[in-house]
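Here is the input, now give the coordinates:
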Amino acid sequence: MVKTQCGMRSAWQRLHFRCERVRLDEFIGQWKARKHLTK
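Model prediction:
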């Protein structure tokens, strides 16, 4: 039970990290585009 819960949590954290990573990449892309526009 504890082992399964721990495994599920680590898997959820990996998925959450991946989502955060995608959002971060999008944010950096938009920021770079905006910076390029103002240049």
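
Please count neighbours and contacts with C-alpha atoms only from this point.
Noted.

where along the chain do the helices fall?
For the chain, the helices defined by DSSP state H occupy 2-38.

Let's check: the centremost residue of it is which one?
Glu20 (1.7 Å; CA atoms, centre = their mean).

ok, how many other residues are close to His16?
12 (other CA atoms under 10 Å).

structure for this one too, so we can compare:
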Amino acid sequence: MTTRTRSVASPRPGFAGETVRALASTLLLLGLIGDRRVR
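A predicted model of the protein is given here:
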């Protein structure tokens, strides 16, 4: 339910989706870099 309220509160309907995708991509990149450094 929180996601719905946030999406409605945001001015743009796709803004929430874009932010989520950006965060996911950054997290994936950071994870890959961390794994490479550890190995």
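
Superposing both, give me the TM-score.
Comparison of the two superposed chains (TM-score structural alignment, normalised by the length of structure 1) gives a TM-score of 0.64, and 30 aligned residues with a CA RMSD of 1.7 Å.

sorry, back to before: quick one, what contacts the aligned residue in structure 2 for the residue nearest to the centre of structure 1?
By TM-score structural alignment, Glu20 of structure 1 lines up with Ala22 in structure 2. By CA atoms under 8 Å, 6 or more residues apart in numbering, the contact set of Ala22 of structure 2 is empty.

now Ala11 of structure 1
So Ala11 of structure 1 contacts nothing (CA under 8 Å, 6+ apart).

What lines up with it in structure 2?
Using TM-score structural alignment as the criterion, Ala11 of structure 1 maps onto Pro13 of structure 2.

measure its match to Thr2 of structure 2 for me?
15 Å (CA to CA, to the nearest Å).

If you tally nearby residues, what's the number for Gln5 of structure 1?
If we define neighbours as other CA under 10 Å, then Gln5 of structure 1 has 10 of them.

swap in Ser7 of structure 2?
Ser7 of structure 2, neighbours per other CA under 10 Å, totals 15.

how about it, what does it touch?
By CA under 8 Å, 6+ apart, the neighbours of Ser7 of structure 2 are Pro13, Gly14, Phe15, Ala16.

Can you say which of the residues you listed are buried?
Ala16 (16 or more other CA atoms under 10 Å).

Turn the contacts of Ser7 of structure 2 into TSV, including distance to Ile33 of structure 2.
Output for these, formatted as TSV (distance: CA to CA, whole Å):
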residue	distance to Ile33 of structure 2
Pro13	32
Gly14	29
Phe15	27
Ala16	26
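
For Leu29 of structure 2, state which of the contacts of Ser7 of structure 2 is nearest.
Within these, proximity to Leu29 of structure 2 (CA to CA) peaks at Ala16, which comes in at 20.1 Å.
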